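Colleague: Generate a structure from the sequence data that follows.
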Amino acid sequence: MESAPKPTMKAVIQREYGPPDVLRRADLGFPAVVGPDEVRIRVYAAGVDPGVWFFLTGRPWLVRAAAGIRTPRHPVPGRALAGRVEVVGAQVTRFRAGEDVYAEGLGAFAEYTVVAERMLARKPANLTFEQAAAIPISATTALQGLRDTGRLRAGQHVLVNGATGGVGTFAVQIAKALGAEVTAVCAPNAAELVRSLGADHVVDYTREDFTAGTRRYDVVFDLVGNHSLTRCRRVLTPDGRLVLSAGPPAPWLRRRLAALVLSPLVSCTMVALDARPNAADLDALRDLVQAGQVTPVIDRVFPLEDISDALRHYGSGHARGKTVLSIR
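Modeller: As a prediction, the model looks like this:
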């Protein structure tokens, strides 16, 4: 007797570094094995984040230390996802088959993936799968950058440099939810957007350098990295905090090292953000979303078969908010 054909799934694969055209659609083996603390998810949508872009191009070379020296270590890209639980491991207690979830895990650009329970949370009930997939990584980065690294408190004044990107649009809303006064730095044609997200003040970076102004901030959340640490320090209050989460890995690493050297010498604090994915923060973000305090800003949704177009759009630098893949 002939054996039954093994089940397969549609996925995006990356076998080499390069432009978006190196991505291919393929039929891969179905992830049938689930570890005791893992969950298999039917992926309905996946978010595009900076890590996807850097791991796609393999540039700067520094990223290959994590992604794979010669070829990508994980051939299916993508980390932020939303979908439905299909199978749970023997030790999983928080989820059951049929529940809608969102998570950060490897291999998101595929019809199915396996995610550890500790990276998983229930999807906000008032969001589509595409909206929910925009939250992991970007919103987690914004939340941890402001609440934990920035130690932002109600009544304080925060500046978000890069307020219209994937992290920035979340940062403006989360800062308002934390009770802060928010200044958003953006292009002139994005002023209406950031105001609709809750920004109290808007700085047009084409006409004004925020580091040359007289206003002082308790927290500067730098998502661009286009000003020196010295210039950013000028606009901080004496005990203010500069949070660095900006740009390609190599320049970001140089700024991180500079912050470590300079911070002990001045009254303010300059620190690089190390965002860590976890279910507790996804739960916290779900509460903010369901309370109406945070809404994902989606720039465009692409079908899985248009993955190269989606990455070209993201890499153009013109997207506002998040770029998302639909994998239904």
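
Colleague: can we go C-alpha only for contacts and neighbour counts from here?
Modeller: Fine.

Colleague: show me where the stretch 201-328 of the chain has strands.
Modeller: Assigned by DSSP state E, counting those that start in this stretch, the strands in the stretch 201-328 of the chain fall at 201-204, 217-222, 236-244, 269-272, 298-303, 322-326.

Colleague: ok, Ala310 touching Thr323?
Modeller: Yes. Between Ala310 and Thr323 a contact is recorded at 7.2 Å, counting by CA atoms under 8 Å.

Colleague: Have a look at these two and say which one is more surrounded.
Modeller: The residue with more neighbours, out of Ala310 and Thr323, is Thr323; 25 against 20, by other CA atoms under 10 Å.

Colleague: returning to that earlier point: can you pull the residues that touch both of Ala310 and Thr323?
Modeller: Phe302 (CA atoms under 8 Å, 6 or more residues apart in numbering).

Colleague: which stretch of helix or strand covers Ala66?
Modeller: Take DSSP states H and E as the rule and Ala66 turns out to sit in helix 64-67.

Colleague: helices or strands up against that helix?
Modeller: Applying 3 or more CA pairs under 8 Å, 6 or more residues apart in numbering; DSSP states H and E, one finds that helix 64-67 contacts no other helix or strand.

Colleague: And what about Gln144, helix, strand or coil?
Modeller: Classification of Gln144 using DSSP: H, G, I helix; E, B strand; the rest coil returns helix.

Colleague: give the contact list for it.
Modeller: Contacts of Gln144 (CA under 8 Å, 6+ apart): Leu273, Ala275.

Colleague: Which among the strands of the stretch 201-328 of the chain is found nearest to Gly83?
Modeller: strand 322-326 (10.5 Å; CA to CA).

Colleague: now the other sequence, so there's something to compare against:
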Amino acid sequence: MKAIVQRVYGSSAMLAVADVERPVAGAGQVLVRVRAASVNARDWHLMRGDPKIARWMDRSLFRRTGPANPVQGGDFAGTVEAVGEGVTDVAVGEEVFGEAVSGAFAEYLAVPRDLLDRKPRNLSFAEAAAVPLAANTALTLLRSVDAGQRVLIIGASGGVGTFAVQIAHARGAEVTAVCSTRNVEAARSLGAEHVFDYTRDTVTGRYDTVVDLAGARSLRELLGLVEPTGTLVLSGGGNYDGGSVFGPIGLFARGQLARPFVKPTIRVPLAQQSAAALTELRALIESGDVRPVIDRAYPLAETAAAIDYMESHHARAKIVITVAE
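Modeller: So this is what the prediction gives:
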């Protein structure tokens, strides 16, 4: 089968289309014929091996000189080709979506049953592939948000941000978004009642929950935007700029160290993908409360260009990879 392969860290020049052995569904696994995948910030982090500290922190994804799995990609949507021993609730031919640890930038993918769910009925394969990691991250970050709360989302036009605006709005929160000029109207259309254009506006006010997805502001500045009884949520952030040792992990660590000494609660939640989370997202999508927003689509052979586009800092919302018709 065709797959995008990378064996050593570096630029997108390290990515190559190659013929690799088609995986087999083991016990508890499902073999998926991938119809679409999507690109996340995690993919350029893995491609670059950046930040360098990650090479020693997460050995399931990173090795010292290259990715743990030469075939990258997490988000996918496709059809069930075969099921392994013990899988009885998914049938061959069903349309599914989910997030694998790796291996989605390929024609076939073997994935544990508990990391996929049935595809939302009202989405195409490309749209469904845009959902899992970004939408589940947004859902995790906003677990404590209730109706009537004032929520500030910094980085509202990115993959996670577009889902976060919609989920916070669906929960009945008053949403304020921070994005660039070209994304202001898009943020409003997704449910933001107020929008700061960071290229010309100073972000002001106090909020019950501040979600920082950009990683461009100091911890002191972020805390100044949170009510004393509120919550600061740190996630994502950072762009490739020649390489880093700590990247956004530095801000997360400072936030954790400051927790005992500041009034607002500081959270650095880590999303855990599961079939249950995908089922919850499917319900939100099929009800019309949430929809994926796609910036661009690329064929599998142009996955390197898709990751380059994400690295260029110009990408907004989601970038998808079409694998098969």
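
Colleague: Centre of the chain to the helix holding Ala66 of structure 1, how far?
Modeller: 19 Å (CA atoms, centre = their mean, to the nearest Å).

Colleague: how big's the offset between the helix or strand following it and structure 2?
Modeller: Once helix 64-67 of structure 1 ends, the next helix or strand along the chain (criterion: DSSP H and E) is strand 80-88. Its aligned residues in structure 2 lie a mean 0.7 Å from strand 80-88 of structure 1 after superposition (mean CA distance after the TM-score superposition for structure 1).

Colleague: In structure 2, which residues correspond to strand 80-88 of structure 1?
Modeller: Counting by TM-score structural alignment, strand 80-88 of structure 1 falls onto residues 75-83 of structure 2.

Colleague: Tell me how far the matching stretch lies from the chain's centre.
Modeller: For stretch 75-83 of structure 2, the distance to the chain centre is 19 Å (CA atoms, centre = their mean).

Colleague: Look up the counterpart of the strand ranked longest in structure 2 in structure 1, residue range please.
Modeller: Ranked by residue count under DSSP state E, the longest strand found in structure 2 is strand 29-39. Following TM-score structural alignment, the aligned partner range for strand 29-39 of structure 2 in structure 1 is 38-48.

Colleague: Give me the contacts around the matching stretch.
Modeller: In contact with stretch 38-48 of structure 1 (CA under 8 Å, 6+ apart) are residues 31, 34, 78-89, 92, 108-117, 129-130, 133-136, 311, 314, 322-328.

Colleague: quick one: what's aligned to Leu325 of structure 1 in structure 2?
Modeller: So, by TM-score structural alignment, Leu325 of structure 1 is matched to Ile321.

Colleague: I'd assumed Asp295 was in contact with that match.
Modeller: No. Counting by CA under 8 Å, Ile321 of structure 2 stays clear of Asp295, with 11.4 Å between them.

Colleague: In terms of packing, which of these two has more residues around it?
Modeller: Ile321 (28 against 13).

Colleague: Give me the most central residue, structure 2.
Modeller: Ala134 (2.9 Å; CA atoms, centre = their mean).

Colleague: and the residue in structure 2 that Glu181 of structure 1 lines up against, what is it in contact with?
Modeller: Alignment note (TM-score structural alignment): Glu181 of structure 1 maps to Glu174 of structure 2. Glu174 of structure 2 sits next to Gly148, Gln149, Arg150, Val151, Ala168, Ala192, Glu193 when contact means CA under 8 Å, 6+ apart.

Colleague: Give me the buried subset of those residues.
Modeller: Gln149, Arg150, Val151, Ala168, Ala192 (16 or more other CA atoms under 10 Å).

Colleague: Mind checking which of the residues you listed are in helices?
Modeller: Residues from the buried ones among the contacts of Glu174 of structure 2 lying in helices, with DSSP state H as the criterion: Ala168.

Colleague: List just the nearest of the buried ones among the contacts of Glu174 of structure 2 to Val290 of structure 2.
Modeller: Ala168 (10.2 Å).

Colleague: what are the ranges of the helices in structure 1?
Modeller: 50-57, 64-67, 129-133, 138-143, 166-177, 191-196, 229-234, 249-262, 279-290, 307-315.

Colleague: how big's the offset between the first one and structure 2?
Modeller: Compared with structure 2 after the fit, helix 50-57 of structure 1 shows a mean deviation of 0.7 Å (mean CA distance after the TM-score superposition for structure 1).

Colleague: before we move on, the earlier item: and the longest strand of structure 2 with strand 294-299, angle?
Modeller: Calculated by axes from the mean of the first three to the mean of the last three CA atoms, to 10 degrees, strand 29-39 of structure 2 forms an angle of 120 degrees with strand 294-299.

Colleague: Just the angle for strand 29-39 of structure 2 relative to helix 303-311, thanks.
Modeller: Going by the same axes, to 10 degrees, strand 29-39 of structure 2 makes 50 degrees with helix 303-311.

Colleague: Any idea which of the strands of the stretch 201-328 of structure 1 gets closest to Ala191 of structure 1?
Modeller: strand 201-204 (6.4 Å).
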